[in-house]
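Undergrad: Take this sequence and fold it.
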Amino acid sequence: MAFLARPRFGAGGQADHLDGLALTPEPEHKAAVPGEHTHSIGTGPHQRLQAVIAAARFHGIELDPCDYSCGDEATVPSAAMLSAWLQNAGLWARAVRLRWRDLVLLPQTGPVVLLLKDGGAALMVGADPAQHLVGIKSPDWPAGAEGIAVDQLRLEQVWSGDALLLRSKRARSQAEAPFTLGWLISLVFRERRLLRDIGVASLTLSFLTIFPPLLVMTVVDRVLTHHSYSTLVLLGALLATATVFETFLGSCRRLIVLVVGTRLDAKLNLHVFNRLLRLPLDYFERHPAGETMHKIAQIYKVREFLTGKLLSTFLDLMTLVVLLPFLFFLNPVLAGMVLACTALIMLIILAFLPPMRRSFAKVISAETEKASALGETVFGIKTIKSLALEPQRNALWDERVADVGISRLAFGKLANWPQTIITPLERFMSIGLVLIGAYLALEDTSGYAVGALFAFMMLSMRVAQPLVALARLIEDYEGVALAAIEAASVLNRPPEVDAISGGLRPRFAGAVSFEDVSFTYGGTKLPALDHVTFEMPAGTMLGIVGRSGSGKSTLMRLLQGINRDYSGSLKIDGNDVREINLRHLRQSFGVVLQENFLFRGSIRDNIIAGRPGLVLSDVVNAARLAGAEEFIERMPNGYETIIEEGSPNLSGGQRQRLAIARALITDPRLLILDEATNALDPESEALLNANLLRIASGRTMVIVSHRLSSLVDCDQILVLDKGKAVDIASHNVLLDRCDIYRQLWSQQSRHQGQQGQTHVASTIVRSR
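TA: Down below sits the predicted model:
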């Protein structure tokens, strides 16, 4: 068994006591347990975080308390909040409420976090069910400290009963299984307890369904024949009682179905969003957002089918277990005709399924193209408006709508044929059987066939409807299966490798080394990077320059782990990037792109997006460092000013400075500015450049820029050309020995000189 420390016991097998909040041994036990530690269990949210961090460290996961947000420092984290934090870090975790007898019998695969009544926490590191003792230690004790043994009475004085179970994730959890129709059905059957209740209610309702036809048969055959008023009153009372029960059970069944549907929706939403976030960036770069959203929406069509038509049909089919035998009891001939008509309907539908499947696939394809055009138009509306592209987009939309209309019309025409053929059979089941039944009643001489005919007619449609629905269910299944395939084409894409749970989690200093690194994008033959080799020590400010297409952005993508299928060696502090946990890697970076997305919300919320637990003073410091404080304070509500979708109330330079502040708020060890100054106006750029040395203090910084003037103060400048590392040195050295860098510098200097001359000339003209 693996423990952080084994529990220790005092003399005579008695447990050391948990007095109040202090894990201190009783005086009489001190001699028996020499060297016993005397530490108190602190209170407050930090103590619970310490306990969780210590438990996670046992499983090889190093957590950063700064990554946890509980609103404010005074808020005590609940078991559910801590569980969510652990799951986000890649561990399996579950918040539970336990009794003592359950606690001592827990499998001892690691420490269990016990949440105390006063907001503190303790670690259970072992148990002895035979002696009814558990081993307890404080999370702030030294790593090698042993736990002490505590009995039920002492523990329950301070323990709230809440606990946090955690372990390393299994190789494949239910949520990581491939998305298929079978997986979705298994998700439904995980609600087996509620489904059992629905089944019991449906079966009971089936028995109650028999009562009204029996009552009618009795009224016709007994009451009307013998003029029995007492029997009529009794039957009325029985009918009222059955109606009350049927109403109550029907209401309960609908409520349970609603609960099942709501739970499935919640699970599906969580699953889909998690899988989308784990898809590699390459997927989103290669597929339109509208297409992805349309395919994902097909999941809810499948869910609606499972909890709607499929569930209701199978619930109705349960009535057949009760009603079919009763129908054959009433009239075997008519019952056989009902089954024969249903079988014929099913055969007709099966015959039309293959061509309908092919036709519906064309509908799905056309709908996907239409959704893609819509999404592209919405996301690119600024470009469309600025270039007056409305007529072209209208023409494209008309074409997509026409394609959908043609495909749907073709599918509808094909689907109309089975319906046309089936309609006479359905009419025969509802009307024709009445005529045949009337004929059989006229031929019957017993006098009781009329009542049986009424009862059969009332029940026959209750039997025919689910049988016909079952036949039509096969037709609906084809559309649902195609919808599931569409959704699976997105969700079953290979996720980023070890994006959550796998890989190393080192603490970075910031030393980066590329050794013979080559990378080629899929579908191309020319390498984006060709045997690139260079090193940058921790704390270095490195500039990267080169013509368009030289590999600057690719270099940054490899450094962030966006693309991992490169050759050669890329290391940070001696750790291969491919072996580092992706989330940990990216959380250690601060990245500012040329075009940055700001979320809908306040300026404050956008800046602390990476560390939602930070306070306003941290936000102000980051904004000041990024040169954003000045314009934020002029906004109507300062840091609480709301940024709408698309940031229409901010200039490009303001958006960029907020993005820089957002990157700095996490205090990253490595900061990447990828063309980050291109959108800045000269004043903002000058302000940022003036702060660069302060920003770079204590961290490694990589600046990718076309503007060489912003790289003059860099410790080193890497020059790239056609995917190759041409040279790396300081600005002055490169001017002397690197032709490409000297050419780029002279071009920009000449351009700036011309701008200066133009400015002087315009000033002279204005003065005249």
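Undergrad: going forward, measure contacts between C-alpha atoms and count neighbours the same way
TA: Will do.
Undergrad: Figure out the helix or strand that the residue nearest to the spatial centre of the chain lives in.
TA: Residue closest to the average C-alpha location in the chain (C-alpha atoms, centre = their mean): Asn274, at 2.2 Å. Per DSSP states H and E, Asn274 falls inside helix 229-278.
Undergrad: Distance from the chain centre to that helix, please.
TA: Centroid separation for helix 229-278 versus its chain: 29 Å, with C-alpha atoms, centre = their mean, to the nearest Å.
Undergrad: What helices and strands are in contact with that helix?
TA: Under the contact criterion of 3 or more C-alpha pairs under 8 Å, 6 or more residues apart in numbering; DSSP states H and E, the helices and strands touching helix 229-278 comprise helix 192-218, helix 289-305, helix 449-491.
Undergrad: Need those in CSV (columns: distance to Ala145 and mean neighbour count).
TA: Shown next, in CSV, are the helices and strands packed on helix 229-278 (distance: least, C-alpha to C-alpha, whole Å; neighbours: other C-alpha atoms under 10 Å):
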stretch, distance to Ala145, mean neighbour count
helix 192-218, 45, 18
helix 289-305, 51, 19
helix 449-491, 46, 20
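Undergrad: TSV for those helices, including distance to Arg154?
TA: Putting those into TSV (distance: least, C-alpha to C-alpha, whole Å) gives the following:
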stretch	distance to Arg154
helix 192-218	37
helix 289-305	50
helix 449-491	50
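Undergrad: Now the second one, please; I'll put the structures next to each other:
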Amino acid sequence: MNDTPRNPGLGADEPRGPANPDMAALSDAKLQLNQAGEARMAAVLNVARFHGVEMDLDGLRLRGSEAAPPPPELVVWLKEAGLWARGVQMNFRQIMNMESPSPIILLLDDGGAALLVGRDRGRGVLVLRDPRQPTSAAPVLVDELRLKQVWSGATLLIRSSRHGALEEQPFNLGMIARIVWGDAKILRDIAITSVTLTVLSLVPILVVMRIIGVVIQFHSTQTLNLVIILMLVAVLFEAIMTWSRKMMEVVLAAKLDAKLNLMIFDRLVALPIEFFEREQAGQISYKISQVNRVRDFLTGKLMNAFIDVFMLILLLPILFYMSAPLAWTILIAAALIAAIIAVFLRPIGILIGKVIAAESAKGSILIETVFGIRTVKALALENTRATQWDASVAEVAELNVEQARMANWPAVLTMPLQRYCSYGVILVGAFIVLHTQNSIDSASLFGFMLLGGRVAGPLVSLAGLLDEVHQARASIDQVGHVLNRPNERQALTTGLRPRFEGAIEFRDVTFRYEGAKTPALDKMNFKIPAGTMLGLVGRSGSGKSTITRLLQGINRDYVGSIRIDGTDMREINLRHIRKNFGMVLQDNFLFRGTVRENIIAGRPGLSFEDAVRAARLAGAEEFIERLPNGYDTFIQEGSPNLSGGQKQRLAIARALISDPRVLILDEATSALDPESEALVNANIQRIAAGRTMVIVSHRLSSLLDCDLIMVLDQGKTMDIGPHKELVQRCAIYRHLWFQQNRHLAPEGFDDESSQPAIV
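TA: Predicted structure coming up:
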């Protein structure tokens, strides 16, 4: 079959554009790439446009000017644009047999790339195109031998993200079941192995039941030897099958664990920041960990339930064949067992929910204590936290005992019925033989003794499965409480990706925090051109940090309009905003790793020279060089080997590494000593060159070089202008200025009647 397209380019649905849009875009981005790098970039641009997506070239930074972008970086870049992408290893035959209407990128051995745009199965050749050439250029037909000379199988598959993908579906038992069903082949093999093992476990019983009497009666040694050999072979085969099934279960559990962990982490980091600000870290961690219980249920208990059902289907006809009256007694006993267990399911389920809630609260105390151990030590709160921990542990222990006591009742009440199914049925069978005319031979009675328990066991397990389902659902509810909340995924993968200049405008912006009675911002209006250095001042609670949160897209449920370079912020891709808006907070977190790794955390592909340049601009170079290993000094969790000022300067360097068009400093110099603050302030003009800066500071002296200073009060803009003008015309600003600079205060400045200074 020949499916070569008429036009060996992108096809009839290709968006119209300039003759060579790829190279023009590359030129605009000023990326210094060699031919191989250009080919890979152009290939990605081509396929992205095929799917209707314009890539943000500034979103990709290469490891070196002469290196082609590796597949992992390309995959991340494509995913950030909202496309599905995966790097795989394929061979010529697999590529030839694929039914894909979209182009496929072949990553060549020399670092370049080729676009697969068609196949000629009749002649056994692939239709390839150089992605750097115009779409009207003639394609190249390549056979397997020629392709192997330049291609070792590295392939990049790209498609549009499908609606209803796992990342978008609610987290529930059905979604997890679909993940498990994705490994249908392994499930099929496990099922076949389980059925075989079930049959093998019954064969010895049936053989012994029917043959042992004959062997004893006729003293047939040869028959006994044959039976022994057959049983040994069966046991050996059963051992091999058991080992194989266990390994398949391990592989299935590992694959399911990997898929669940990847999906959960992606969903977790897509949640908005306000969720993490409201919820306790310990409770989030405990609820997420409940997914392990669900995994164990699907790969363990549910699999065993399948085996139990098959066991029942296989055994019941055999029991009824041997003796219908005895088989009915076993069924009645099993039904009573199931009824007893069903009565206790609801109260046990309620107690399980209480245990989970208590365990969550206990975990929250532990993690909160670990995170705040410096405060605990500094304030000697060990005994106080220990008292809270003891109370939590006692509550969990009490609930566990209560739940175990409740669960013990059905086990005790059903024990006589289970014992009847195991060996009591023999007594009933003997009674039937002695007092009725039904004839049951000794082999049948012996078979009921061996097989009766195997019928009761599965029935009890199936009744207990309801309890397991209840626990699994409770665990899924805990995980779903975290993962099924509204997230930022759509905002992170869709929207415009314009090139920023840095003009900011607020139009009647009103924002209220959840549960607050008064708005944090009340019809806020201001406008600054690109390249402006804007200072924000005001008393505590006036809305300074709220403005920075809105600019970062942390809170998006505001009323009004925020425009960046004239474009409504809600229409811009959220990840694009955050990558182009640098942010330095008052209290910054540094990751475990070296100083260099922390500086380039947002752009891991950048070079050592880029890290040095950012550190120098932030005033961090001088102390980094004094560290034991310089830029390779390892920072432990909590940064115990760095001072507050050093951490702050590293955070500023980390924000500058991506050369953001807008830089936000929210009390960024508050933790600095006077010398470090003076050093950073001396670099402010260099830092501000070519970018818009928004600086929140309670030290007005650090804002003197700002082009504009905006004075806030109760969420409103009271005035905006340079320092000299505000001192003259704005009473709030003048008061704050003289309060901090009393030696400059005019006569008559009353400190006692003054407003409280900003915090």
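Undergrad: Please state their TM-score.
TA: TM-score of the superposed chains, computed with TM-score structural alignment, normalised by the length of structure 2, equals 0.89; 719 aligned residues with a C-alpha RMSD of 2.9 Å.
Undergrad: just to revisit the earlier point, what does the residue nearest to the centre of structure 1 correspond to in structure 2?
TA: Using TM-score structural alignment, the partner of Asn274 of structure 1 in structure 2 is Asp266.
Undergrad: Among the helices and strands packed on helix 229-278 of structure 1, which comes closest to Thr241 of structure 1?
TA: The closest of those to Thr241 of structure 1 is helix 192-218. By C-alpha to C-alpha, the value is 10.3 Å.
Undergrad: Map Ser542 of structure 2 onto structure 1.
TA: Counting by TM-score structural alignment, Ser542 of structure 2 corresponds to Ser550 in structure 1.
Undergrad: and if you look at Ala361 of structure 2?
TA: Using TM-score structural alignment, the equivalent of Ala361 of structure 2 in structure 1 is Glu369.
Undergrad: so what's its match up against?
TA: Contact analysis of Glu369 of structure 1 by C-alpha atoms under 8 Å, 6 or more residues apart in numbering lists Glu291, Arg400.
Undergrad: what's the spacing between it and Ala289 of structure 1?
TA: Distance of Glu369 of structure 1 to Ala289 of structure 1, given as C-alpha to C-alpha, to the nearest Å: 11 Å.
Undergrad: Check Ala171 of structure 1 too.
TA: For Ala171 of structure 1, the distance to Ala289 of structure 1 equals 31 Å [C-alpha to C-alpha].
Undergrad: cool, and Pro494 of structure 1?
TA: Noted for Pro494 of structure 1: a distance of 18 Å to Ala289 of structure 1, by C-alpha to C-alpha.
Undergrad: my guess is Gly645 of structure 2 meets Ala671, correct?
TA: Yes. Gly645 of structure 2 lies in contact with Ala671 (C-alpha atoms under 8 Å); the separation is 5.5 Å.
Undergrad: picking up where we left off before, not counting its neighbours along the chain, what's nearest the match of Asn274 of structure 1?
TA: Glu167 (8.0 Å; C-alpha to C-alpha, 6 or more residues apart in numbering).
Undergrad: Tell me how far the one you found lies from Met263 of structure 2.
TA: Distance from Glu167 of structure 2 to Met263 of structure 2, by C-alpha to C-alpha: 7 Å.
Undergrad: now Ile426 of structure 2
TA: 54 Å.
Undergrad: Of the two, give the one with the bigger neighbour count.
TA: Set Ile426 of structure 2 next to Met263 and count neighbours by other C-alpha atoms under 10 Å: Ile426 wins out with 21 against 14.
Undergrad: quick one: that one is in a helix?
TA: Yes. Under DSSP: H, G, I helix; E, B strand; the rest coil, Ile426 of structure 2 falls within a helix.
Undergrad: Could you find the counterpart of it in structure 1?
TA: So Ile426 of structure 2 corresponds to Val434, using TM-score structural alignment.
Undergrad: three-state assignment of whichever residue in structure 1 pairs up with Arg626 of structure 2?
TA: In structure 1, the residue matched to Arg626 of structure 2 (TM-score structural alignment) is Arg634. Three-state call for Arg634 of structure 1 (three-state DSSP): coil.
Undergrad: any idea how far Arg634 of structure 1 lies from Glu640 of structure 1?
TA: The gap separating Arg634 of structure 1 from Glu640 of structure 1 is 12 Å, by C-alpha to C-alpha.
Undergrad: Tell me which of these two has more neighbours.
TA: Glu640 (14 against 10).
Undergrad: Make sure the more buried one is actually in contact with Arg604.
TA: Yes. Between Glu640 of structure 1 and Arg604 there is a contact under C-alpha under 8 Å: 6.0 Å.
Undergrad: Trace Leu258 of structure 1 over to structure 2, please.
TA: Counting by TM-score structural alignment, Leu258 of structure 1 corresponds to Val250 in structure 2.
Undergrad: Could I get the contacting residues of that match?
TA: Applying C-alpha under 8 Å, 6+ apart, no residues qualify as near Val250 of structure 2.
Undergrad: Next: Val338 of structure 1.
TA: Residues counted as contacts of Val338 of structure 1 (C-alpha under 8 Å, 6+ apart) are Met429, Ser460, Ala464.
Undergrad: Return those of those that are likewise in contact in structure 2.
TA: Contacts from the contacts of Val338 of structure 1 that recur in structure 2, judged by both residues aligned by TM-score structural alignment, their matches' C-alpha atoms under 8 Å, are Met429, Ser460, Ala464.
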